[in-house]
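*Asks:* With the sequence up front, the predicted model follows.
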Amino acid sequence: MATAREVTASGAAAASAGCWDGSVGGSAASPAPLPRPPQNELCPRQRRRLRLTPVLPAVPVSPCPCHPARVTMLIKEYRICMPLTTEEYRVGQLYTISKHSHQESEKGEGVEVVKNEPHEDPIHGPGQFTEKRVHLSSKLPSWARAVTPRIFYITEKAWNYYPYTITEYTCSFLPKFSIYIETKYEDNCGDSENIFHSDKILGDHEVSFLDIAFDEIPERYYRSLEDPRFFSSAKTGRGPLREGWRQHTKPIMCSYKLVSVKFEVWGLQTRVEQFVHKVIRDILLIGHRQAFAWVDEWCDMSLEEVRAFETQMQVATNQKLGSQHP
């Protein structure tokens, strides 16, 4: 339940650094050695240095089996448990995303909904497709705003075939940067192994369990009313959450997220991808804490009612942004 605006703002800022500090190079998959200039164009000192400097061979990197033409990327799996059922989570997720997007949007800034329509997939069946533009120029550092277009946004496309979803973030201004998220939801405490069928993944990937109650979040995002250690639901009687709550709480469900971050700029790929994953981790924690803390607002809603609320918030949010999209 990542908040797109905050994830992409931090990620885009980090990624844009690689495009504007003179570090842009070839693909990170197989960097070729730099060509050596003719000897007669060098001074004696340069020729001596050249003789002492070996030419390093290119390091081959195996492509992902699913996408043979793509380079490697940083893949991590996050598991976030909630004191809910998967059906309750479905309603809470839609409510929380709609409410948060509306709260965070300002005139000309925030999450603009471009499409929100039914979608049929031959494999996954009926679902919902959404396309959003995350406007975040003011969220970028001043040095980044100086070199980015005046109108700058990230495109989010999501395919919701609950309990399976796909979300993709891209940016036309940073074509070498993307985030791809697969999510599966199950009624358990996060103990399903190989849920994403690891034969699709190149090598091992890190699995990280996130605890909405006891994992730290950035201080600037902390709200005491949204702290699961102290929150108690008046309608459901759930909470506060104590140490070890994932082992003894009923009901419980888990959101399994396989997150792939790609930034194909040689010399910066690892640093940027690791930074974006850190931001994603924080936003996942914040979003899920809010979903639980707001449970009394949405727990009585049906799926049809929360879809109506989503449409209402979409119109109101687009009006705040001055959007012409319906």
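*Replies:* Structure's in. What do you need? Note that this is a predicted model, so its numbers are computed, not measured.

*Asks:* C-alpha only now, for contacts and for neighbours.
*Replies:* Noted.

*Asks:* can you point me to the longest helix in this structure?
*Replies:* If you go by DSSP state H, the chain has its longest helix at helix 269-293.

*Asks:* Which secondary structure elements does it sit against?
*Replies:* helix 4-20, strand 74-82, helix 86-104, strand 253-263 (3 or more C-alpha pairs under 8 Å, 6 or more residues apart in numbering; DSSP states H and E).

*Asks:* Show me where the stretch 51-200 of the chain has its strands.
*Replies:* 74-82, 110-121, 125-135, 153-161, 164-170, 177-186 (DSSP state E, counting those that start in this stretch).

*Asks:* Kindly reformat those strands as JSON lines containing mean neighbour count and distance to G18.
*Replies:* Converted to JSON lines, those look like this (neighbours: other C-alpha atoms under 10 Å; distance: least, C-alpha to C-alpha, whole Å):
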{"stretch": "strand 74-82", "mean neighbour count": "21", "distance to G18": "17"}
{"stretch": "strand 110-121", "mean neighbour count": "18", "distance to G18": "24"}
{"stretch": "strand 125-135", "mean neighbour count": "19", "distance to G18": "21"}
{"stretch": "strand 153-161", "mean neighbour count": "21", "distance to G18": "17"}
{"stretch": "strand 164-170", "mean neighbour count": "18", "distance to G18": "16"}
{"stretch": "strand 177-186", "mean neighbour count": "21", "distance to G18": "10"}
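
*Asks:* Against that first model, consider the following:
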Amino acid sequence: MLMKEYRICMPLTVEEYRIGQLYMISRHSSEQSHGGEGVEVICNEPQTHPQHGLGQFTEKRIHLSSKLPSWIKMFVPRIFYITEKAWNFYPYTITDDKGDDNLEAMLTVVIHLDILSDKIPEKHYEQKEDLSSWRSAKTGRGPLRAGWRNESLPVMCSYKRVECSFEVYGLQGKTEEFIHKVNIRDILLVGHRQAVAWTDEWHGMTLEDVRRFEKELQEQTNNKLKSKHAQKSDQCGKALSVFNK
């Protein structure tokens, strides 16, 4: 099992991030789901944690067969997906700083992602989502400049601790590193850029508003994926277990 912690600073308040992240995840998942690949939501429901109280549990399948390199395709079924389980006991997370806290000394792999300057795959680039030219009409924020996290108000940091497990002898280490580098990093970086770029679309929504939006898009996305998979063979998918805490 390979665990990494990603830290992503955002020019938002914690409460804004709560709404913006839910909006972004739903829309991003919908836009990236086509041709039988994308994000299928298996479960999304309230859950009570003995320590943190009422929160939201989600389980998703990220279908990505065509995105696998040839050395993985040789060993996995034609229908391949990652299983992601997430427990969101909002705001049970350390977010009110600039990403400098050391949560646990045992964590040796900490990756800071910069939504302004870190490169994303060319296929995901959109001029209107470029934060160096973005400006929010509703909040007056933007564009972002080099060193923005030390100057921006508001500012917060999202901590994403992700455990990836692929227990296949001879392929485990290489595959887990691939999933972190090509899948998890890109999803987090692109998604958080979009959450900021789409500020004027979600700003002002209530939690109830964004939950309705989330439910509507999840149903649309699941229907797209199920329709496409029905045309394929019923070969079982090989699941990776990814736990996003």
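*Replies:* Thanks, I have the structure now. Computed from a predicted structure; not experimentally measured.

*Asks:* TM-score for the pair, please.
*Replies:* The TM-score (TM-score structural alignment, normalised by the length of structure 2) is 0.82; 226 aligned residues with a C-alpha RMSD of 2.3 Å.

*Asks:* quick one on the thing from earlier: please name whichever of the strands of the stretch 51-200 of structure 1 is nearest to F231 of structure 1.
*Replies:* Across the strands of the stretch 51-200 of structure 1, F231 of structure 1 has its closest neighbour in strand 74-82 (13.6 Å, C-alpha to C-alpha).

*Asks:* Contacts for the closest one, please.
*Replies:* Here strand 74-82 of structure 1 makes contact (C-alpha atoms under 8 Å, 6 or more residues apart in numbering) with 189-190, 205-212, 246, 252-262, 270, 273-274, 281, 288, 292.

*Asks:* Name the residue closest to the centre of structure 2, please.
*Replies:* The centroid of structure 2 falls nearest to L188 when counting by C-alpha atoms, centre = their mean (4.5 Å).

*Asks:* ok, and what's touching the longest helix of structure 1?
*Replies:* For helix 269-293 of structure 1, contacts defined as C-alpha under 8 Å, 6+ apart pick out 1-3, 6-7, 10-11, 14-15, 28, 73-74, 78, 82-83, 92-93, 96, 210-213, 215, 217-218, 221, 225-228, 231, 233, 261-263.

*Asks:* Among the strands of the stretch 51-200 of structure 1, which comes closest to Q312 of structure 1?
*Replies:* Between the strands of the stretch 51-200 of structure 1, strand 110-121 lies closest to Q312 of structure 1; by C-alpha to C-alpha that is 11.6 Å.

*Asks:* Now that closest one on structure 2. Mean distance?
*Replies:* When structure 2 is superposed, strand 110-121 of structure 1 averages 1.5 Å from its matched positions, counting by mean C-alpha distance after the TM-score superposition for structure 1.

*Asks:* residue range for that strand in structure 2?
*Replies:* Aligned by TM-score structural alignment, strand 110-121 of structure 1 falls on residues 38-49 of structure 2.

*Asks:* Equivalent analysis for stretch 209-218 of structure 1, please.
*Replies:* Against structure 2, stretch 209-218 of structure 1 falls on residues 112-121 (TM-score structural alignment).

*Asks:* Just the terminal-to-terminal distance for the matching stretch.
*Replies:* By C-alpha to C-alpha, to the nearest Å, the extent of stretch 112-121 of structure 2 from end to end equals 17 Å.

*Asks:* same question, stretch 227-239 of structure 1
*Replies:* Counting by C-alpha to C-alpha, the terminal residues of stretch 227-239 of structure 1 are separated by 10 Å.

*Asks:* hang on, the earlier thing: as CSV, the strands of the stretch 51-200 of structure 1 with distance to Q314 of structure 1 would be great.
*Replies:* What follows is the strands of the stretch 51-200 of structure 1, written out as CSV (distance: least, C-alpha to C-alpha, whole Å):
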stretch, distance to Q314 of structure 1
strand 74-82, 26
strand 110-121, 6
strand 125-135, 10
strand 153-161, 15
strand 164-170, 18
strand 177-186, 23
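
*Asks:* Ok, which of those strands comes nearest K320 of structure 1?
*Replies:* It is, among the strands of the stretch 51-200 of structure 1 and with distance given as C-alpha to C-alpha, strand 110-121, at 8.9 Å.

*Asks:* Contacts for the closest one, please.
*Replies:* The set of residues external to strand 110-121 of structure 1 that reach it, using C-alpha under 8 Å, 6+ apart, is 4-5, 101-102, 104-105, 126-136, 159, 314, 317-318, 321, 323, 325-326.

*Asks:* Next, the contact list for the corresponding residue of structure 1 for R161 of structure 2, please.
*Replies:* Superposed on structure 1 with TM-score structural alignment, R161 of structure 2 falls opposite L258. The contact partners of L258 of structure 1, by C-alpha under 8 Å, 6+ apart, come to 75-78, 181-183, 196.
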